[in-house]
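Trainee: Give me coordinates for this.
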Amino acid sequence: MRNFVHYTAGQAQLETGWYVGLMSGTSLDGVDAVLARFASGGAAQQVATGAHVHLPFAPALVETFRRLNAPGPDELHQAALAEVALAQVYAEATQMLLARARLPASEVVAIGAHGQTVRHQPQGAQAQRYTIQLNNPAWLAEQTGIAVVADFRRRDMAAGGQGAPLASGFHRAVFSRAGEGVAILNLGGIANFSLMAADGAVLGFDCGPANTLMDGWCRRHTGQPYDADGRWAAQGRVLPQLLAALLRDPFFAQPAPKSTGLDRFNLDWLQQHLQAFPAAEPVDMQATLAELTAVSCAQAFSRYARGQRVIGVCGGGAYNHYLLERLRVHVGPQVSVVTTAEWGVPPEQVEACAFAWLARQCVLGLPGNLPAVTQARGPRVLGAIYPA
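Mentor: Predicted coordinates:
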């Protein structure tokens, strides 16, 4: 860490300088890149974003990522090629970001690059637990001329944690309010909560599927990448028996903290349940999948909330108005459901900002995980640094 500080910048610049956050999540819609800097002030840490870029994935790369979420032939070769392809997208997004902000690469302290999760097995004996995020941070550092911080999750798992969710530390730093309870709900491919109590305690966990099933079903039956505003789901009717069957998956009853991924909740998982409902109309299935996300999130909130009366929603699902309305129905009128835009961070930028923040934590030698969230034995500095 001393070498990194010595060769890049002074302490003040490391603390207040620009960081790039790169996030490609389980929704598989592409990369979000954010230019961010951080400064403390008041009850919460202040974040300022200089620019944001979204760069979609090529369909062939998306298909490769989907295949790699399950066992298949020639996995090592396919994964190695996908890592370079992903790093290329990361590099393009970073360069577009800097051009938009008119900022030279020399002004960026580091890039926080999460990578693409293709396997996540956080349960079982310690020696059998692992998480895999495809990435090629050395290639990215060469292409951008900027130091890269990557591999955030495995140190937490080595310390006995689940390696997820990691954004809760950022959520606490930026969105917590002294003496108030605040909940952040990320609706990406998978849904996850950060519940911040008024006394400062934080609980974070995955709730289950969010956009991954809805997007996959929409793509299969309409050819569209996602159900814009939930308009298609709004035309259908919820199938109560199917919804009940889906909610019987053991993950929903498992106590928090917990985490999951696409290797569990995917269209093959859904297809197994559909065998008992062969006559289900596709539009009714879409409505039922939206209800599954709304109900599972509401149930998790009801089970674990400690005085939180406002939910700030981020991720792509924050723009699915039908889904948010169903969530409002299930959490009840006593809970306000808003988006994080009301607190100054647009929903599509939150997760990328989190990895810019995690990169900064690593560079400064500060912990990035919350043991109460991941179940790690203690706070850990997360990530490995690849100098420019």
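
Trainee: going forward, measure contacts between C-alpha atoms and count neighbours the same way
Mentor: Noted.

Trainee: Farthest from the middle of this structure: give me that residue.
Mentor: The outermost residue of the chain relative to its centre, with distances by C-alpha atoms, centre = their mean, is Ala279 at 34.3 Å.

Trainee: Look up how far Asn136 lies from that one.
Mentor: Distance from Ala279 to Asn136, counting by C-alpha to C-alpha, to the nearest Å: 45 Å.

Trainee: what's the offset of stretch 190-205 from the middle of its chain?
Mentor: 14 Å (C-alpha atoms, centre = their mean, to the nearest Å).

Trainee: Show the end-to-end separation of it, please.
Mentor: Terminal residues of stretch 190-205 are spaced 11 Å apart (C-alpha to C-alpha).

Trainee: Only the buried residues of it, if you could.
Mentor: Residues of stretch 190-205 classed as buried: 190-198, 202-205 (neighbour count, 16 or more other C-alpha atoms under 10 Å).

Trainee: Take those and write them to CSV, including distance to Gly317 and secondary structure.
Mentor: Converted to CSV, the buried residues of stretch 190-205 look like this (distance: C-alpha to C-alpha, whole Å; DSSP: H, G, I helix; E, B strand; the rest coil):
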residue, distance to Gly317, secondary structure
Ile190, 10, strand
Ala191, 9, strand
Asn192, 12, strand
Phe193, 13, strand
Ser194, 16, strand
Leu195, 18, strand
Met196, 21, strand
Ala197, 24, coil
Ala198, 26, coil
Val202, 23, strand
Leu203, 21, strand
Gly204, 18, strand
Phe205, 17, strand
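
Trainee: Also this sequence, please, to line up against the first:
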Amino acid sequence: MSALRVIGLMSGTSYDAIDAAAAELVLDGDTLVLTPLGLISTAYDDDLRAALAGALPPAATDLATVCRLDTRIGQAFAAAAVRADLELCDGRAGLIASHGQTVYHWTEAGRVHGTLQIGEPAWIAEATGRPVVSGFRTRDVAAGGQGAPLVSVVDVMWLRGRPGVPVALNLGGIGNVTVASDGAGGGPLAFDTGPGNALIDAAVQEPAAREALGGAYSMDVDGALAARGRVRPPLLRRLLDEPYYARPAPKTTGKELFHLPYLRAALGAFGPLPVEDVVATLTRLTARTVADAVRPFGATEVIASGGGTRNPVLMEWLREELGGGGGVPLRTSDELGLPSDAKEAYAFAVLGWLTAHGLPGTVPSCTGARRASVLGSVTPGGPGLRLPEPLTSAPGRLTIHANGNSRPFTAR
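Mentor: The predicted model follows:
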């Protein structure tokens, strides 16, 4: 069948930038072949990022603010899509897949009741003239699922056939894993492990910390603060008492739980601590909770992606927690041909491709849904709605084809 160029748009729980990854996707037998065409990462402007941060839980907001954010984020996503089409696809993209910006994930007693991603897709369709698939998570929630981690279907296809028990790890604001098998012939499983960078970012952005650091940090760049600090065991034990970690999978979480007031409550039992020590302790927390999450499944390798992979201290401590040189190997998705900075955006390009062909985009054992569902809604692009012919069966595997003519990966 003919190849389709798809642009995946993603802004994660760190809400620092919009990633636009372009891929050429073609079905070869039962294998979906993905050729990366490049990534453009565009930061939210300061005003929009501040407005978004001010509206997220646990802050109170109003519908006027939500409407404005929905519009402005939709326009920002549209601008990113236009650039990606022109610069990465030579103006020949056939489909846009937009994750949007998650602003709330409604969970109670381990069950997800609703989820909200904003960034109105009509702005993207109007600007690009291409059909847009969006609103991926809600259908899985309606089918009884967690609505996350949706990248699990891509991970399962991608890791199928690798020996042992490979585990895909995403280190964004929230960490999540996909266990491709349970080591005993069972089905795959996926869940959020807890905070990835969320609490580290919160600690750095806390007003007193910003003052102490001279306002120079919005994140722990290259793990510099953690490297200068020391882990405080009593604080680490207090943080590890969080009940979420003991809940069975599938499970999801977000900044509705792991936010600055949560951190302040944990710190309240201790005297003033240097920000470097707080960041070091939170970095160890992320490494510990990820390792604790994958250990029961007998993981034979962990393949990491996401912004956390750029933190060498976090990666070093995660290797330690996984057993060091004689333990579970830790590598990045770059080693398997999938750029770690762009993996989630590419995953949503694949999810858009599946939806456009009428194919399910979930693995029920990973999200906890009653059934696999075709995800999202389609917003027409130019006049009429032209989608590929539907397929009757989904691809079983995903392979990455490194095209020598691929564009470089850029961040602007």
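
Trainee: Send over the TM-score of the superposed chains.
Mentor: The TM-score (TM-score structural alignment, normalised by the length of the first structure) is 0.91; 370 aligned residues with a C-alpha RMSD of 1.9 Å.

Trainee: about what we covered before: give the contact list for the residue mapped onto the residue farthest from the centre of the first structure from the second structure.
Mentor: If you follow Ala279 of the first structure across to the second structure using TM-score structural alignment, you land on Pro272. Shown in contact with Pro272 of the second structure (C-alpha atoms under 8 Å, 6 or more residues apart in numbering): no residues.

Trainee: still on that earlier bit, name the nearest of the buried residues of stretch 190-205 of the first structure relative to Gln46 of the first structure.
Mentor: Of all those, Gln46 of the first structure sits closest to Met196, with 17.2 Å by C-alpha to C-alpha.

Trainee: Do a quick rundown of the strands in the first structure.
Mentor: 18-23, 31-41, 44-55, 108-113, 116-121, 130-134, 148-150, 182-187, 190-196, 202-209, 310-314, 336-339, 384-386 (DSSP state E).

Trainee: Check the mean deviation of the fifth one from the second structure.
Mentor: Between strand 116-121 of the first structure and its aligned partner residues in the second structure, the average distance after superposition works out to 0.9 Å, using mean C-alpha distance after the TM-score superposition for the first structure.

Trainee: what angle sits between that strand and strand 18-23?
Mentor: 60 degrees (axes from the mean of the first three to the mean of the last three C-alpha atoms, to 10 degrees).

Trainee: Chain neighbours aside, what residue packs nearest to the corresponding residue of the second structure for Ala318 of the first structure?
Mentor: If you follow Ala318 of the first structure across to the second structure using TM-score structural alignment, you land on Thr309. Spatial nearest neighbour of Thr309 of the second structure, chain neighbours left out: Met315 (6.3 Å); criterion: C-alpha to C-alpha, 6 or more residues apart in numbering.

Trainee: what residues are up against that neighbour?
Mentor: With contacts defined as C-alpha under 8 Å, 6+ apart, the neighbours of Met315 of the second structure are 287, 308-309.

Trainee: From Leu324 of the first structure, how far off is the residue farthest from the centre of the first structure?
Mentor: Noted for Ala279 of the first structure: a distance of 28 Å to Leu324 of the first structure, by C-alpha to C-alpha.

Trainee: can you check Val295 of the first structure too?
Mentor: 11 Å.

Trainee: go on, Leu185 of the first structure?
Mentor: Counting by C-alpha to C-alpha, the separation of Leu185 of the first structure from Leu324 of the first structure is 11 Å.

Trainee: Please apply the same query to Ala33 of the first structure.
Mentor: Noted for Ala33 of the first structure: a distance of 25 Å to Leu324 of the first structure, by C-alpha to C-alpha.

Trainee: swap in Asp263 of the first structure?
Mentor: 26 Å.

Trainee: what ranges do the helices span in the stretch 201-350 of the second structure?
Mentor: For the stretch 201-350 of the second structure, the helices defined by DSSP state H, counting those that start in this stretch cover 207-212, 224-228, 233-240, 260-267, 275-294, 312-321, 343-356.

Trainee: what's the closest of these to Gly54 of the second structure?
Mentor: Among the helices of the stretch 201-350 of the second structure, the nearest to Gly54 of the second structure by C-alpha to C-alpha is helix 260-267 (12.1 Å).

Trainee: quick one: the closest one to helix 275-294, angle?
Mentor: Following the same axes, to 10 degrees, one obtains 100 degrees for the angle between helix 260-267 of the second structure and helix 275-294.
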